[in-house]
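S.K.: What would the 3D arrangement of this be:
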Amino acid sequence: MQCHRIEELIELLTPVWLENQELNLTEMLAKLAKESGFQGDLTELSDDSLIYQLKMIQTGEGKAIPGLAKDYEEDFKTAILKARGLL
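M.R.: This is a model prediction of the structure:
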C-alpha cells in the first residue's frame, strides 16, 4: 500500500473509530468488512474496500456514490450533450 493510501485510510477511519472506541483495530476492521458485505477472511480484505466503505459511511443515505458525484448531472439533456462532447 502506498503512503498516500495509508494516510487516506487513517483519515477516513479516525472519526468512525472515535464513535466506536470500545473496539480494537481488528474488531473495527471486521465491523467495516461485515457492513460492506465482505464474507472472506480479513487478510483478503483490500484497502480499496475499506476506503470505499468508510467513504460511504461519511456520505450518508441518499447521496451520490463517492467518485461518481463529479459526473452527476441534474438535467438528462445536459448529461447527454456532455457525453457526446458537445458541451
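
S.K.: For the rest of this, base every contact and every neighbour count on C-alpha atoms.
M.R.: Noted.

S.K.: From Thr59, how far off is the spatially most central residue of the chain?
M.R.: Nearest to the mean C-alpha position of the chain, counting by C-alpha atoms, centre = their mean, stands Tyr52 at 2.1 Å. Distance of Tyr52 to Thr59, given as C-alpha to C-alpha, to the nearest Å: 10 Å.

S.K.: what comes up buried for stretch 34-53?
M.R.: Neighbour counts over stretch 34-53 (16 or more other C-alpha atoms under 10 Å) mark Ser36, Leu50, Ile51, Tyr52, Gln53 as buried.

S.K.: Let's see this one next, to set against the first:
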Amino acid sequence: MKYQRHNELIELLSAAWLTAPDLNLLQFIQQIACEAGYNENLADLTDDALIYQLKMRDAASDAAIPGLKKDYENDFKTALLRARGVIKE
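M.R.: From the prediction side, this is the model:
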C-alpha cells in the first residue's frame, strides 16, 4: 500500500508538472501547496495532501472528493438504509 501511494504521487506530479516546465520541482510543489492553502514548512506537507490537491486542482468546486465518491448517494434515505444494512449491494 505504501508503494502504491508513492507511485500515485509520482504519476500525478509528472503529469501536472508538464503544465509548468519553467518551475523546478520544489517550486512546483510549493505552488501546489499554496493552491491547497498550506502555508507551513514544506517538510511537514504530507503526500496525501499533495495527492488530493493534484487530483482536485482542476475539478469543479462542488465535485466529490475521489475517495468519498464511491460512497456517495443522491438520497439521504437510501444512504441511511444502506449504512444500516437494510439495503444490500
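
S.K.: what's the TM-score for these two chains?
M.R.: TM-score of the superposed chains, computed with TM-score structural alignment, normalised by the length of the first structure, equals 0.88; 85 aligned residues with a C-alpha RMSD of 1.3 Å.

S.K.: Need the residues touching each of Tyr52 and Thr59 of the first structure.
M.R.: Pro66 (C-alpha atoms under 8 Å, 6 or more residues apart in numbering).

S.K.: Quick one: the helices in the second structure, in order.
M.R.: Here the second structure has its helices, by DSSP state H, at 2-17, 25-35, 47-56, 66-69, 76-83.

S.K.: could you dump those helices to CSV with distance to Asn41 of the second structure?
M.R.: Formatted as CSV, these follow (distance: least, C-alpha to C-alpha, whole Å):
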stretch, distance to Asn41 of the second structure
helix 2-17, 19
helix 25-35, 10
helix 47-56, 13
helix 66-69, 26
helix 76-83, 39
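
S.K.: which of the buried residues of stretch 34-53 of the first structure sit farthest apart?
M.R.: Ser36 and Ile51 (10.7 Å; C-alpha to C-alpha).

S.K.: before we move on, back to that, in contact with the residue nearest to the centre of the first structure, which residues?
M.R.: By C-alpha under 8 Å, 6+ apart, the contact list for Tyr52 of the first structure reads Pro66.
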